[in-house]
Structures are given as structure tokens and as C-alpha cells.
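[1] Predicted model and sequence below, questions to follow.
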Amino acid sequence: MTDVNVMLVDDHPLFRRGVAELLQDSGHFRVTAQFSHPDQVLEAVNDSVPDLVLLDLHMPGQSGLELLQAIKERHSGVKVVMLTASDDPTHLMDALRLGAEGYLLKDTEPGLILERLESILNGQLGLDDEMMLLLREGLRRQDSLQDTGRSLPTSASPADEHWYATLTERERETLVWISRGLSNKLIAREMGISDSTVKVYVKSLLRKLHLHSRLELAAWVHTNPLPDNILC
């Protein structure tokens, strides 16, 4: 099994050391760099292009969300997982909107952290049950603000109960496979099409459902059960 090159970014040295040891001892992850301050992170990502960046949300000088956005703008293929103490639904929603592949709390059991990271690397949803509840709260909060005429710079679930009528047959099929936790590569295999074609369908779904990332789409499906007749 090929080692996954990981970069750690966290301003707490003891926590960072513990995570590094956890990853190294797993036999699958290799920590190639550690940073306590965000200043040099983007340059390091440019130089080494790691497979995975574990990123704290609150750091001196620059927020983890700002750094997440900068990394994704330059290296969209680098997976970024927020590892944070914040259980604020707004932070979770913002991270998903900016392209994070996962959002984990620092008090998560070590074994569950490894399991979740493995799932993320396999293209599966990078949120555990607790994060799904937070996401549901975030979506509910956005809907409430929209009902009062206010707006948020983040996504919202479709208000029309017949939203699925706007989707093409292939988009509906793609959404069903996403609801079952399949990655783009596995969806392509099931549908007999290329990965790039699946990405086209996913991009169209994001536009029609007013979402911003594939992870946010997968999470939305989990919080909004698909109608029985979606493939009709």
C-alpha cells in the first residue's frame, strides 16, 4: 500500500505531535511536514504537493479557512481536512463551501480519525454522525434566515419540493449513487461512463441545487432523503 504524504498545520505542538505519531504508527500515512504557523504553508504545498493537509481552523495570522481557500485555488487535487475544536455549524458549512474534503473534531477518538481519513481518501463522505447533525443544523439555520428575507454567502437546500424535476435522467442517477456513498470513480464504473463525465453531472447538480462542493452535495443528500420516484 502506497504511503499517503500528509502535511500537518496546527499551532499546538503537543496536539500536533500526537497526531503525527498516530498517523506514522498507522503504517499508511507519512507526515512529510509540520507547521505551527500558516505563513509558510502555501509555499510548502506548492513545493511538495502533499496528498493530504490536516488543517486547524483557528491559527495566528491567518485563519484555516483562508488557507484552505488558497490551497484549493492553486492545488484542487490536494485533499484538505479540517481538524478543529470548533463545532460551530457555520464553520463547517464554510469549510465545505471552500472545498474541504472533511471536517473532524479534535476530541474524536484516534481510531475514528484514521477510519475517517481512509474513507476520505477513498472518495467517501468525510463527515461522521456528529458532523452530519451539525450540517443539518447549518442548513436549517440558513433556511430560517432566508425565510426572514436575509441571505448568507453559503449554500441552501432547495425550497421547491419538486426540485428533482429539474434534473436530467443521468443527473438523477448520479445523485442516487452519491447517496449510496460512491466516489466519482465508482459511479463512473456503475454507469459505464468516464470519470470526467461524472464530474460534469456533479457540476450540474451543484449548480441546480445551489451547492458549492461535491462533499456538500453528498452531505445534502444524507440530510434530504431522495424521493422514491426520483428515477421515474
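    Perfect, I can see it now.

[2] hey, let's count contacts and neighbours off CA atoms from now on
    Will do.

[3] so who does the residue nearest the centre of the chain touch?
    Nearest to the mean C-alpha position of the chain, by C-alpha atoms, centre = their mean, lies residue 101 at 2.7 Å. By C-alpha atoms under 8 Å, 6 or more residues apart in numbering, the contact set of residue 101 is 79-81, 120, 125-126, 215.

[4] how many other residues sit next to the nearest residue to residue 185 once chain neighbours are set aside?
    Leaving aside its sequence neighbours, residue 185 sits nearest to residue 195 (C-alpha to C-alpha, 6 or more residues apart in numbering; 5.7 Å). As a burial measure, residue 195 scores 15 neighbours (other C-alpha atoms under 10 Å).

[5] packing partners for the lengthiest helix in the chain?
    Longest helix in the chain, counting residues (DSSP state H): helix 129-147. Applying 3 or more C-alpha pairs under 8 Å, 6 or more residues apart in numbering; DSSP states H and E, we find helix 129-147 packed against helix 89-97, helix 214-223.

[6] Can you get me the start-to-end distance on stretch 78-92?
    19 Å (C-alpha to C-alpha, to the nearest Å).

[7] adding another structure so you can compare the two:
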Amino acid sequence: MVIFFEDSDYFFQLEAVFQEYKIIAKGWRNYDQLSEHIRIYQPKLALLDIEIGKNKEAGLEALQLIKDRFPRLRTIVLSGYPEYVLRAFRIGADGYLLKEDIAHSMEYIREVIGEVKEGKICMSNEVRRVIVEALAPYEKVDLNTRERQILCLAASDKSCPQIAQVLKLTPQTVETYFKNIKGKLNCHTIQGLVAKALRNNLILMEEFIS
């Protein structure tokens, strides 16, 4: 049995992958309702979307609930935000996949689901790259206000042109900021920058994002 925790039709595209499983519930936004269905039906696997409505951490909150109340239930997080991967695994996720992974290969998703059910920890190559960069050593540095602001906007899923528009800068200027920040934090990708900055408390989302 499989249970979904999400608020759109996105995961329903995956139903072909689960033909051999019984999908017991989908679309629950209420944590108590989710918990009750897990208790009654005792699924073997839970797939959790990170973002539910305007809450970009709803999936992490659901993951924490599951691990507290149902520690044996296997869990896979599917998200468009690789920067949350460290927090997800720290809570106890058994797998973390990006939504772009799903679009590229359903067969790969089948393999991941099978491995997670067998007790393995699974993640895509992009997620693995983010972890490596986030954990890579770097000299302690101070980010200036503009650099922190740009990273916070990147963490809120803003693209380089969108960040430039918000801050009234040119895209080239924003790219230059990213280049400088990458050098400071010893990272090569924006996702890695965001993950490392969050992990080391270099940025606070509430400082710039309302």
C-alpha cells in the first residue's frame, strides 16, 4: 500500500508506477487525517511533497510526524527544492527525488521505490551533488547583506532574472554575485550554495522573505 501527501494532481501521474500497489489515500493536507489513515491502513510507503499550498515545508512537517508516530514506515520525499535534502534526511527520509527526475524516467522511479522498500537509502545524482557541496569544507566567511538577500531569494525558488527584477539589478550583476558567493562557500551550483548557507545558518529566510 502507498499513501500520498500532496495538494495537486502532480503525483497522480505516477499511478502507473504503482500498478502493483494499492493507493489508499492521496491529497491529504491535514496531518491528523494523514496520521489516521496510516494507522488504519498501515501502508508500506509514503510519498511526500515538500510544498503544500503556501507552506514550503509542509512535507518536512509531515515527515517528522511519520517518523515520530510510525518509525517503520518507509518514506520518499519528492520535491523541486534540492536544498531541503539535508533536513529531510536528518529527520529520517529514506529517499529524496527531484520532480525533474520523475519527468525523465519512470523506470528509475520504480527502481528507487523498490530499493527503498528493501531498506536502502536512495537519492538522485543531483541530490547527491547538493549533499556533497553542502558538506564540503570552507573557510568561515561573512556574507554581506546583498549576498544574503540573493541567496534567500534563490532559496524561495526565484530564478536569476526574477532575482534581478526583485532587486532592480541586471541579471549579469546577479550572476556576478553568485560567482563571488560560490567562491566564498566552495560550491559550484546554486542549489549547493543554498543548502550550505541554510545548514550553516548563513542566511535566515525571514530576514528578507515575508
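    Yep, it's here. If you're wondering where the values come from, they're calculated on a predicted model, not measured in any experiment.

[8] what's the next secondary structure element after the longest helix of structure 1?
    Going down the chain from helix 129-147 of structure 1, the next helix or strand is helix 169-179, by DSSP states H and E.

[9] tilt between that next one and helix 214-223?
    Interaxial angle, helix 169-179 of structure 1 versus helix 214-223 (axes from the mean of the first three to the mean of the last three C-alpha atoms, to 10 degrees): 80 degrees.

[10] from the chain's centre, how far out does helix 169-179 of structure 1 sit?
    Offset of helix 169-179 of structure 1 from its chain centre (C-alpha atoms, centre = their mean, to the nearest Å): 19 Å.

[11] Read off where that helix ends up in structure 2.
    For helix 169-179 of structure 1, there is no aligned range in structure 2, judged by TM-score structural alignment.

[12] list the buried ones in that helix?
    Across helix 169-179 of structure 1, burial judged by 16 or more other C-alpha atoms under 10 Å covers 171-179.

[13] which pair in these spans the largest distance?
    By the measure C-alpha to C-alpha, 171 and 179 form the most distant pair in those, at 12.3 Å.

[14] Leaving out chain neighbours, which residue sits closest to the aligned partner of residue 138 of structure 1 in structure 2?
    Correspondence of residue 138 of structure 1 to structure 2, assessed by TM-score structural alignment: residue 134. In space, and not counting its chain neighbours, residue 134 of structure 2 is closest to residue 196: 4.2 Å by C-alpha to C-alpha, 6+ apart.

[15] Kindly tell me how buried the one you found is, as a neighbour count.
    Neighbours of residue 196 of structure 2 using other C-alpha under 10 Å come to 27.

[16] who's in contact with the helix or strand harbouring it?
    Taking DSSP H and E as the criterion, residue 196 of structure 2 maps to helix 190-199. Applying C-alpha under 8 Å, 6+ apart, the contact partners of helix 190-199 of structure 2 are 82-84, 86, 129-131, 133-135, 151-152, 154-155, 178, 181-182, 185, 187, 203-204.

[17] Whichever of those residues count as buried, I'd like them selected in PyMOL; how would that read?
    To isolate the buried members of the contacts of helix 190-199 of structure 2 in PyMOL, using 16+ other C-alpha under 10 Å:
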select buried, resi 82+83+84+86+129+130+131+133+134+151+152+154+155+178+181+182+185+187+203
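
[18] quick one, what contacts the equivalent of residue 80 of structure 2 over in structure 1?
    Here residue 80 of structure 2 is matched to residue 85 in structure 1, going by TM-score structural alignment. By C-alpha under 8 Å, 6+ apart, the residues touching residue 85 of structure 1 are 105-107.

[19] ok, now with 6 Å
    105-106 (C-alpha atoms under 6 Å, 6 or more residues apart in numbering).

[20] what about it, distance to residue 15 of structure 1?
    Per C-alpha to C-alpha, residue 85 of structure 1 is found 11 Å from residue 15 of structure 1.

[21] Tell me the counterpart of residue 104 of structure 1 in structure 2.
    With TM-score structural alignment as the criterion, residue 104 of structure 1 matches residue 97.

[22] same question but for residue 124 of structure 1, I mixed them up
    Per TM-score structural alignment, residue 124 of structure 1 is aligned with residue 120.

[23] Now its match: which helix or strand?
    Residue-wise, residue 120 of structure 2 maps onto no helix or strand under DSSP H and E.

[24] mind checking how far it is from residue 92 of structure 2?
    Residue 120 of structure 2 sits 12 Å away from residue 92 of structure 2, going by C-alpha to C-alpha.

[25] Report the secondary structure element holding residue 16 of structure 1.
    Counting by DSSP H and E, residue 16 of structure 1 is found in helix 13-26.

[26] circling back to that earlier point, distance of the match of residue 80 of structure 2 from residue 94 of structure 1?
    Residue 85 of structure 1 is 15 Å from residue 94 of structure 1, where distance means C-alpha to C-alpha.

[27] Could you do residue 60 of structure 1 as well?
    Taking C-alpha to C-alpha, one finds residue 60 of structure 1 at 19 Å from residue 94 of structure 1.

[28] Looking at these two, which has the bigger crowd around it?
    residue 94 (17 against 12).

[29] OK, contacts around that one?
    If you count contacts by C-alpha under 6 Å, 6+ apart, residue 94 of structure 1 has none.
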